[in-house]
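Visitor: sequence and predicted model, in that order:
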Amino acid sequence: MTRERSALVKTGIVAAVAAVAGYAATLTLGRTPPFPFGPPELLVALVRIQLFVTTFNLIVLVLLIRSYVSLYRGLPNKYTRSMLVLSVALLLYALTSNPYVAALFGFSPGVDLGPFLFIPHVFVGVGIVVLFYQSQT
């Protein structure tokens, strides 16, 4: 029971740190140029939400990968290796869907899907947090 509580507390701390980092990332996002579709305020809000969620996912995934590397060193088996590969794939997904990465390569953040721009990232984030919790127990 004590181990479960400590895993839950550790997961909560990681999620809180990632949430703060995601919020900090949204504060650095300036106003984007006007786009031919939708009101610019909606665009800015949607990109901020996407930036928050993808930054949150990146932080938790980096810590999850660190956890799986530690587990793999102590117990090298197919399950741990596959969880490590899954975590790296999710990290690459989160990295490539972050608006800052697109801007780094010269693409402007465009929105034509409305809230579907960030909703898939929310579900991935929930899965990442569950994986992180499971790796702690």
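Guide: Cool, the structure landed.

Visitor: from here on, contacts and neighbour counts on C-alpha atoms
Guide: Noted.

Visitor: packing partners of whichever strand or helix holds V126?
Guide: V126 is part of helix 119-136 when elements are defined by DSSP states H and E. Here helix 119-136 touches helix 2-28, helix 40-74, going by 3 or more CA pairs under 8 Å, 6 or more residues apart in numbering; DSSP states H and E.

Visitor: can you pull the buried residues of the first one?
Guide: When burial is assessed from 16 or more other CA atoms under 10 Å, helix 2-28 yields the following buried residues: 7-8, 11, 14-15, 18-19, 21-23, 25-26.

Visitor: comparison target, given below:
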Amino acid sequence: MKRDLKPRSITALVTGIAIILAFGLVFVLPERLYSPPWGMLPPEIAILFQIKVFITTLNFLLLLTLTAIYITLYRDLPNKYTRSLLLLSLTLLLYAFTSNPVVQVVFGFSPRPDIGVFGFLPDLFIGIAIVVLLYQSQT
């Protein structure tokens, strides 16, 4: 009994799983892993850092899925267009990985002091574009 899911359902399912995993990571990690070393953050700033960690982790997880889809597509149809899609997704994957404050701290750097909505708003827009690409790759 094979069940075929529609592209919208697959995109929603993958996005939902990535949201749950990203929320889990934000709540499991101690705050000291993504806060600056100079001490405790005010609650407003700590929330902004948590939002940044959530969005960049979500983008990373979605891009892992998108990269896997493009690898499969490239194996089935190796041409310049699919190679470009694969390169684009790998580049965005590296961007999402390196812009995550947790990764910056793990590699010995203090997180960037992007305070305010504009610290994570560009990542939110990239996340929307990733979901659109994920949907388009299913059709």
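Guide: Structure received. The structure displayed is predicted, hence computed values, not measured ones.

Visitor: show me what L61 of the second structure lines up with in the first structure.
Guide: By TM-score structural alignment, L61 of the second structure lines up with I59 in the first structure.

Visitor: ok, for its match, nearest residue in space, not its chain neighbours?
Guide: A18 (5.4 Å; CA to CA, 6 or more residues apart in numbering).

Visitor: wait, the match of L61 of the second structure sits on V20?
Guide: No: I59 of the first structure sits out of contact with V20 when judged by CA atoms under 8 Å, with a separation of 10.2 Å.

Visitor: ok so, going back, okay, now the match of L61 of the second structure: neighbour count?
Guide: 19 (other CA atoms under 10 Å).

Visitor: now L131 of the first structure
Guide: With other CA under 10 Å as criterion, L131 of the first structure counts 17.

Visitor: can you tell me, leaving aside adjacent residues, what's nearest to the equivalent of it over in the second structure?
Guide: Aligning on TM-score structural alignment places L131 of the first structure opposite L133 in the second structure. Closest residue in space to L133 of the second structure, ignoring its immediate chain neighbours: L66 at 7.7 Å, by CA to CA, 6+ apart.

Visitor: state the distance from that neighbour to L73 of the second structure.
Guide: 10 Å (CA to CA, to the nearest Å).

Visitor: repeat for F54 of the second structure
Guide: F54 of the second structure is 29 Å from L73 of the second structure, by CA to CA.

Visitor: with L61 of the second structure instead?
Guide: Taking CA to CA, one finds L61 of the second structure at 19 Å from L73 of the second structure.

Visitor: circling back to that earlier point, could you check which of L66 and L73 of the second structure has the larger neighbour count?
Guide: L66 (25 against 17).

Visitor: who's in contact with the more buried one?
Guide: By CA atoms under 8 Å, 6 or more residues apart in numbering, L66 of the second structure lies in contact with 89, 130, 133-134, 137.

Visitor: once you drop chain neighbours, what's closest to the residue nearest the centre of the first structure?
Guide: For the first structure, the residue nearest the mean C-alpha position is N57 (1.2 Å; CA atoms, centre = their mean). Among residues not flanking N57 of the first structure along the chain, G125 sits closest, at 5.5 Å (CA to CA, 6+ apart).

Visitor: right, and the one you found touches T55 too?
Guide: No: judged on CA under 8 Å, G125 of the first structure makes no contact with T55 at a distance of 10.0 Å.

Visitor: show me which of the two is the more surrounded one.
Guide: T55 (28 against 23).
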